[in-house]
Structures are given as C-alpha cells and as structure tokens.
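Participant: could you work out the structure for the sequence below:
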Amino acid sequence: MGEREQTREEEFHGFVMSRWPGLMRTAYLLTGDRHAAEDLVQSALERAYVAWRRVSAADDPDAYVRRILINVHARRHRRGLKEFLMARGETPEQVAGGDTMAQAEDRSMLMRALAGLPARQREAVVLRYWEDLTETQAAAAMGCSAGTVKSNAAKGIAKLRAIPGLMETAANGGVK
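Facilitator: Okay, here's the model as predicted:
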C-alpha cells in the first residue's frame, strides 16, 4: 500500500470513528430499528469509501455523507422494504452512544409516531429538528428544494402534534 493510499485509509478511518454516533442516530431515527440503522450507515459508508477522494475534497464532507445516507434510505424505502417499528424501546442515543435526549421519559411513543410518518416527512423532521440542520442543509441532504423541506417538515410536525398522547407527554416535559 502506497503512502498516499495509507494516508487516505487513515483519514477515512478517522472520519468514520468521529462521525459514527451521529450517523447512527440519524439512521436510527430514519429506520426505527438499531440493526436496520447499522446496515444503513454501513451501506452509506461503503459508498463514501469508494468515493472518498470526492467526499474528502468536498466543502462539507459531513453533508456529503449525510446525503449518501438519505439517498440509500430513500432507495430502500422506494423498493418497498418494510421499516421496523421500535420494538425494544431503544433510543437513538443508546444506539449512538448517549447524549441529552437519553433523559426523555417516553421516547418509545415518539419513535413510533416518527416511524409512522411518510419517509420524506420523517427525513425532513429528523434533519431539521434532531440534526438541527438549516432548511438549506436539509434540502441538500434530501436532494430537494428548501421549500420542499419546509413543507415536509411542517406536515410531519402537524401529524406529530395531532397525536394526543404525544402532545400530553411533550406538554408535561417528557419528550426532550
């Protein structure tokens, strides 16, 4: 292995190690299942590895890989693969390594509600509100316009707000 090849391998390895928790959290929120999320992240990282020269040269490698992740998820969803609902009560943070959302009291209800959204609405809600991306960043990740992100996020949030038990939990400070 040449020096340049080894440097590229080390660079990719460092990228994966530092981004794995965030990618897993996003994938889990998209799929609702830990194993499906792991498969999704691995598939996205396989594609990123093959294109690593382009990815590492991009202005924002994180956005490039996030776009790959969204595209892989969309392809799987379009092919009619059934998505799993959260059966074991795992949270995105337990899957990804932990953060402040781990304190939420009733995440399983939120995860089921999120899993019940259509794919594009779920993607918009996850990218805008969990990943805290701007509309422009979310649009780039989803491959659509910022207006489409706004529309899908608004529809998704409206559907989530229409779930009575979820709203009660949020009103009581249970979902953070």
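
Participant: only C-alpha atoms from now on, for both contacts and neighbour counts.
Facilitator: OK.

Participant: let's check: the centremost residue of the chain is which one?
Facilitator: residue 26 (2.1 Å; C-alpha atoms, centre = their mean).

Participant: quick one, what contacts that one?
Facilitator: When contacts are counted by C-alpha atoms under 8 Å, 6 or more residues apart in numbering, residue 26 touches 92, 126-127, 130-131.

Participant: out of these, which is nearest to residue 35?
Facilitator: residue 92 (11.9 Å; C-alpha to C-alpha).

Participant: just the buried members of the contacts of residue 26?
Facilitator: 92, 126-127 (16 or more other C-alpha atoms under 10 Å).

Participant: and for comparison, fold this next one:
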Amino acid sequence: MTLSDFEEYVSARSPALLRTAFLLCGGDRGAAEDMLQDVLERVYPKWHRIKDHPEAYIRAALANAAANRWRFRSRRVVEVPLHDASPPAVPGPEQAVANQDLVVRALGTLPARMRAVLVLRFYDDLSEVDTAAALRCGVGTVKSQTSRGLSRLRTLLAPHALAPTTDRSC
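Facilitator: I've put the predicted structure just below:
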C-alpha cells in the first residue's frame, strides 16, 4: 500500500467523485464534501485490496453513505432554517445552469436509493449490471427504480419546462 498511489488516484478522480457525491446528497455541496472525505478516509486502509478497481468500490461506498445519511437524518429532530435556503434560479443567458439547478433540486426530492440509481446510471454512465453491483441489488431493481425515478423527474420538471440550451454538457 503506497500513499503516492492513493494520492494520485484522489487527485485525479476527486472532481468526478465530488460531483457524484453532490448529486447523491441532493445538491448539498457541504454534505457532499464531508461524505466524500469520510468515504476516502475509510477506503485508504483498504487501498492495497481495491487499488486495481477502486472506482466501483468508491461509488458503492458513496451511494451507501448517502443512503445512511438520509436514514440517520430521518431519526433526528428536523431543523428549520430561519431563511429560505434555496433561492430561486435567476433567468438569463445562463439557461444551462438554471436547467441543471432544476434537475439537481428535483433529484434531491427523490428517495436516496432511487436517486443513487439515476445518478449512477445516467450521470456516471454505468450499465444496469454495474449499477446493480455498485448498489448490491438486482438488475430488476435497477430497472424498476430507473423507470419510477425518470417518471417522477418528468412529473416534477414538467411545470418548469426546461428551456433548450446550446450547451450539451447538462
């Protein structure tokens, strides 16, 4: 187990892993950073075993950490912010950013497992089999969660009618 191998991996893959964690946390950047740091801390001692295929292991750990985070939070007292924590998106030439914001907010309303399936399938571009392996569930579960999740996203996003953009990265 070499520290430099781990450091190289973290340096190269942290931005992509943080984006995945951000989507799994429903758009909460602070929670995503904390969750990714916790996962990487837990992965380091196991690095010698997983260094040949760390991506799938870390994605599964992120998905599980996100699910555990929501389970834990649901048992705690609900905190009520004194101000609106999510200001509305400002329309303008940044339509791609506004669309992305709407999608991230809609993802945040989905159950953790459904959100994890959609993020791994469509954001990380994993196959149904790879998604099932990462989440330790059956391919049928991935298919049903994908179908239900996309249907709910369509329902949630229908009133907003996402405006077309020239940027294809969203």
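
Participant: hmm, back to that, tell me the one of the buried ones among the contacts of residue 26 of the first structure nearest residue 160 of the first structure?
Facilitator: Of all these, residue 160 of the first structure sits closest to residue 126, with 12.3 Å by C-alpha to C-alpha.

Participant: where's that closest one relative to residue 46 of the first structure, distance?
Facilitator: According to C-alpha to C-alpha, to the nearest Å, residue 126 of the first structure stands 23 Å off from residue 46 of the first structure.

Participant: with residue 19 of the first structure instead?
Facilitator: Residue 19 of the first structure is 14 Å from residue 46 of the first structure, where distance means C-alpha to C-alpha.

Participant: surely residue 136 of the first structure meets residue 147?
Facilitator: No - Residue 136 of the first structure is beyond contact range of residue 147, at 9.1 Å (criterion: C-alpha atoms under 8 Å).

Participant: higher neighbour count, these two?
Facilitator: Shown here are residue 136 of the first structure and residue 147; by other C-alpha atoms under 10 Å, residue 136 has more neighbours (16 against 12).

Participant: and that one, what pairs with it in the second structure?
Facilitator: In the second structure, residue 136 of the first structure lines up with residue 129, judged by TM-score structural alignment.

Participant: three-state assignment of its match?
Facilitator: Using DSSP: H, G, I helix; E, B strand; the rest coil, the structure places residue 129 of the second structure in helix.

Participant: gap between it and residue 120 of the second structure?
Facilitator: Residue 129 of the second structure is 11 Å from residue 120 of the second structure, where distance means C-alpha to C-alpha.

Participant: again, but for residue 52 of the second structure
Facilitator: 20 Å.

Participant: same question, residue 25 of the second structure
Facilitator: 13 Å.

Participant: just residue 5 of the second structure next, same as before
Facilitator: Note on residue 5 of the second structure: its distance to residue 120 of the second structure, by C-alpha to C-alpha, is 25 Å.

Participant: that older thread, export the buried ones among the contacts of residue 26 of the first structure to CSV and tack on secondary structure and distance to residue 120 of the first structure?
Facilitator: Listed next are those as CSV, based on DSSP: H, G, I helix; E, B strand; the rest coil; distance: C-alpha to C-alpha, whole Å:
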residue, secondary structure, distance to residue 120 of the first structure
92, helix, 19
126, helix, 10
127, helix, 11
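
Participant: nearest to residue 53 of the first structure, of those?
Facilitator: Closest approach to residue 53 of the first structure among those (C-alpha to C-alpha): residue 127, at 25.3 Å.

Participant: wait, that closest one sits on residue 138?
Facilitator: Yes - with contact defined as C-alpha under 8 Å, residue 127 of the first structure and residue 138 form a contacting pair (5.8 Å).

Participant: residue 41 of the second structure in helix, strand or coil?
Facilitator: What three-state DSSP gives for residue 41 of the second structure is helix.

Participant: alignment lookup: it to the first structure.
Facilitator: Under the alignment by TM-score structural alignment, residue 41 of the second structure pairs with residue 46 in the first structure.

Participant: what about that match, neighbour count?
Facilitator: Residues within reach of residue 46 of the first structure, counting by other C-alpha under 10 Å, total 13.

Participant: which position in the first structure pairs with residue 101 of the second structure?
Facilitator: Counting by TM-score structural alignment, residue 101 of the second structure lines up with residue 108 in the first structure.

Participant: please, which helix or strand holds its match?
Facilitator: Applying DSSP states H and E as the criterion places residue 108 of the first structure in helix 107-115.

Participant: other SSEs contacting that helix?
Facilitator: With contacts taken as 3 or more C-alpha pairs under 8 Å, 6 or more residues apart in numbering; DSSP states H and E, helix 107-115 of the first structure sits against helix 3-31.
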